[in-house]
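Student: Next comes the sequence, and after it the predicted model I'd like to discuss.
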Amino acid sequence: MSKLKLRGKDLRAIGYPEAPVISVAIGVMEKHYKHHSQDAALALLTQVLQDPAAFSADEHLGKIAEKLIVEESVEIPLLPEALPYQIFGKEFIEEGALRQMNGAMRLPVTAAGALMPDAHQGYGLPIGGVLAVRNAVIPYAVGVDIGCRMCLSILDIPAVNLEKNAAQFKRELIAQTAFGAGMSWKKPEDDAVLDNPAFQEIGLLKHLQAKAAAQLSTSGSGNHFVEWGLVEITDPANEWNLAPGVYLGLLSHSGSRGLGAQIAAHYTKVAQEVCQLPREVQHLAWLDMDSDNGREYWTAMNLAGDYASANHHHIHRRLIKAMGATLLARVENHHNFAWKETHNGENLIVHRKGATPAGKGALGVIPGSMTEPGFIVRGRGFEGALDSASHGAGRQMSRSKATQTFTGHELNRILIEKGVTLVGGGLDEAPGAYKDIRAVMAAQKPLVDVIGTFLPKIVRMADGGPSED
């Protein structure tokens, strides 16, 4: 017998209101009454709708009844004023990002926050925003591209070979990568992440497993990239015992593809249904960590993070094998994610939307642009930043403004000057659209120590398009 599959319009057709009860009812029925026929399930839901009080004590249907008994939704009030928070590099952070962060600091669940020097306006929480809350998770404070991350591999091939054999490096970079919305890999990769039981336990994920399998090991659009470059290790006390000097490096930036995007869209909608907030902060609706929806999102978010990591590892494995190289060291980190952490003696959920974890001793990569260096960093565990740092240079210009400001001729001139070969990419990713990475790094000296740099030389991107960092 096929398992129950209900849609919102099925419930609306029998009289259910446009309210949080619809998602709750579908979740309850598909989880606890999954072997009912659709007619039987709708008949039962009709009984609950007609007399919700009669079902209020029922273990499962009581959750639906509870939502029906509440006659009207009540908007959750914000704190009168934003809680104080530290801002790094305030002089080059736009007003829109500050306004969004101030809104986030007025949520009644908020405990602490910080704004990184690469911050710019996004949706809900600004990109570059760090938000710690009590017993809740905010899907839009994690971001659309769940688990978007950096991965740097340092290889044993002499760095001088990158210029000597540039044609081969470029050829393999094209052959071993795929970019763009909806892009799938030509030969499905096998990975343990696809066997995660969450794919069978959560209804939404069941319908996303096939897409996840097809897109595994591919990259998104916008600012996502895979690039060959030169790594310079400057700290003799580095964690890999590498001698200071210049090495060949492979750096990638992307996230959880369609899997993460659909998880974000679904649970943001659920959060907005169950958490009514004033219009200016409605994207910051949260899910209680003690609720079924909160626990489901947390499981799905972590799955998306593992999936994003697997994407990078397959890309790196293929390219390392194609070039006959050996891996010497690797640095990687998420920057669109939420973590359970303790700050000031309190257990909190810390959201880093476009921010790098920088707890004491934590390693990470903070990229610049397609022509400017990225930095390999070691966190200093600065509490005022909630153990965080920037996730890159940060945009100083919107994508549309960048395409109107720069020309292909100008971009080519800069690439030639910097000795960078670009495959794909668009004017929306022109280096001038980004802040000065050196100024950003200077603004966060208390947050990280620099142990090396990465200078891009052969860059592969999609042909241009929207992306949220």
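Tutor: Perfect, I can see it now.
Student: alpha carbons only for contacts and neighbour counts from here, please
Tutor: Will do.
Student: now the strands: where do they sit in the stretch 201-350 of the chain?
Tutor: 225-233, 245-254, 287-288, 327-334, 336-343, 346-353 (DSSP state E, counting those that start in this stretch).
Student: Looking at those, which is nearest to Phe199?
Tutor: For those, distance to Phe199 was read as Cα to Cα. The smallest value, 19.4 Å, belongs to strand 336-343.
Student: One more to weigh against that first structure:
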Amino acid sequence: MGKRLKGRDLIQLGFPQNNTINIALGQLNRYKKKEKKARILEEAKEVLLEPERFMGDAIWGKIAEGLIKPIELQMHKLNSTRAPFSIYGENEIDEQAKFQLYDALKLPIAKAGALMPDAHVGYGLPIGGVLATENAVIPYGVGLDIGCRMSLSVFPMKASYLKGKQGQFEHILKEHTKFGMYETHRKKMDHELFDRPEFREVPLLKKLKMKAYNQLGTSGGGNHFVEFGVVTINDYDERFALEPGEYVGLLSHSGSRGLGANIAKHYSYLATKQCPLPKHVQHLAWLDLDSHDGQEYWMAMNLAGDYATACHENIHTRIEKLLGCRAVSRIENHHNFAWKEMHKGSELIVHRKGATPAGKGVLGIIPGSMTSPGYIVRGLGNSESLYSASHGAGRKHSRRKCKETFTKSSVKQQVTQHGVSVIGGSVEEAPMAYKNIKKVMNNQRELVEVLGTFTPKIVRMDG
């Protein structure tokens, strides 16, 4: 008997000669490669005889599922007509982003869609795209940065403190925020999230736990940031615990770091293997939520979302301690995620890839750029938008175009003119790279109402 497990070993046990063999080899070579072949085959025999007993098992569950209801790989055809959809700010959105949504609306699982006014081209779904599906989740419809999130803390401090103590605020951001792939906090903080059973039961998550622990409270590269600014509250909401006026605010934008990226890559790969689609829409491959992989991705996605929340909590708690002042209000929301929601009497899976939840009364924060205001909003619960709004200003120029067009000095001139101090950053995130946030907000007046603004003053980014 050779050392490496092969398909013929499983066939000799009695496994059916179909895709179950490939599934089994993939699982066992990935998760049991250190175990003895004889022991693996003993367990495989048990699964073959009683597959029902192993349904839901982290490793054998997928193989048991293949034995009970074998997956037939067949090319999925797109529908000839699109599911119902709405577009907001259509004249400000490039045609390619619209066509990406149109293709997604032809998926057999698609039930409805919407495009937000900050939309631009992405992988699979456009950024700013919203897609409701039936009992299926599209990993690329959620995106690589699962649970990418905004979090705004409002402090009972006069806005004038930002000018008077600018050096202190700059020092806090420079020395106590961490960005990119390699920076981590010297003093780590634990979190109850790491006691979750998913980290013990799902092999992929078990391997990612230490990475997640090390990266807790850090931010990604690119357009992620932590910044101090002026919060202007115009309209009273009891959840603010503050009267209208101007206050110091802390705004952070980041997601689930390496944990989310690895989850996204792993399950996107599995989706493409199980859900063949025409080449131009292969990034829209989905996982059935009744399948082993679908259930596992849903569990992992929610864990990544909760981890992103914990990262923001960590960032804000650290800075609160350094300021010696507790925030009196915090407003936050995801924008790369999928939710189970009721729409027109049916439970659907709503993917918001770069879109903010805007259900009736739901609070959120929609940022502009480092030289333009962000907006504190309250959702109007517009069903045509699938209760969604934009997640920001949206890109006007790609990162490559920014490198070709702008210089460090032109970016510095822009931020200086607006009285903004920037630590880190790059030409790829130049203020000129983004659409006019005021136009974007004007194009979604039927989706959200504005309660106040956040104007950046001290910005910290990667670099």
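Tutor: Received the coordinates, thanks. Everything numeric here is computed off the predicted structure, so don't read it as measured data.
Student: Report the TM-score for the pair.
Tutor: Scored against TM-score structural alignment, normalised by the length of structure 2, the superposed chains reach a TM-score of 0.90; 446 aligned residues with a Cα RMSD of 2.6 Å.
Student: now the strands of the stretch 201-350 of structure 1 in JSON lines, with distance to Pro197 of structure 1 and mean neighbour count?
Tutor: As requested, the strands of the stretch 201-350 of structure 1 are exported to JSON lines (distance: least, Cα to Cα, whole Å; neighbours: other Cα atoms under 10 Å):
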{"stretch": "strand 225-233", "distance to Pro197 of structure 1": "30", "mean neighbour count": "24"}
{"stretch": "strand 245-254", "distance to Pro197 of structure 1": "24", "mean neighbour count": "23"}
{"stretch": "strand 287-288", "distance to Pro197 of structure 1": "22", "mean neighbour count": "22"}
{"stretch": "strand 327-334", "distance to Pro197 of structure 1": "22", "mean neighbour count": "18"}
{"stretch": "strand 336-343", "distance to Pro197 of structure 1": "21", "mean neighbour count": "20"}
{"stretch": "strand 346-353", "distance to Pro197 of structure 1": "24", "mean neighbour count": "24"}
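Student: In JSON lines: the ones you listed, plus distance to Glu280 of structure 1.
Tutor: What follows is the strands of the stretch 201-350 of structure 1, written out as JSON lines (distance: least, Cα to Cα, whole Å):
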{"stretch": "strand 225-233", "distance to Glu280 of structure 1": "33"}
{"stretch": "strand 245-254", "distance to Glu280 of structure 1": "29"}
{"stretch": "strand 287-288", "distance to Glu280 of structure 1": "18"}
{"stretch": "strand 327-334", "distance to Glu280 of structure 1": "28"}
{"stretch": "strand 336-343", "distance to Glu280 of structure 1": "22"}
{"stretch": "strand 346-353", "distance to Glu280 of structure 1": "18"}
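Student: which stretch among those comes nearest Leu415 of structure 1?
Tutor: Closest among these, using Cα to Cα: strand 225-233, at 13.9 Å.
Student: Tell me which other helices or strands that closest one touches.
Tutor: Other helices and strands packing on strand 225-233 of structure 1, by 3 or more Cα pairs under 8 Å, 6 or more residues apart in numbering; DSSP states H and E, are helix 166-175, strand 245-254, strand 448-461.
Student: and if we set it to 7 Å?
Tutor: Secondary-structure packing of strand 225-233 of structure 1 (3 or more Cα pairs under 7 Å, 6 or more residues apart in numbering; DSSP states H and E): strand 245-254, strand 448-461.
Student: by how many degrees do that strand and helix 166-175 diverge?
Tutor: 130 degrees (axes from the mean of the first three to the mean of the last three Cα atoms, to 10 degrees).
Student: what does strand 225-233 of structure 1 contact?
Tutor: 159, 244-254, 451-461 (Cα atoms under 7 Å, 6 or more residues apart in numbering).
Student: try stretch 330-342 of structure 1
Tutor: 142-143, 145-154, 347-356, 363-365, 391.
Student: do the same with stretch 378-398 of structure 1
Tutor: So stretch 378-398 of structure 1 is contacted by 86, 114, 116-120, 128, 335, 354-364, 366-368, 433-437, 440, 444, 446-451 (Cα under 7 Å, 6+ apart).
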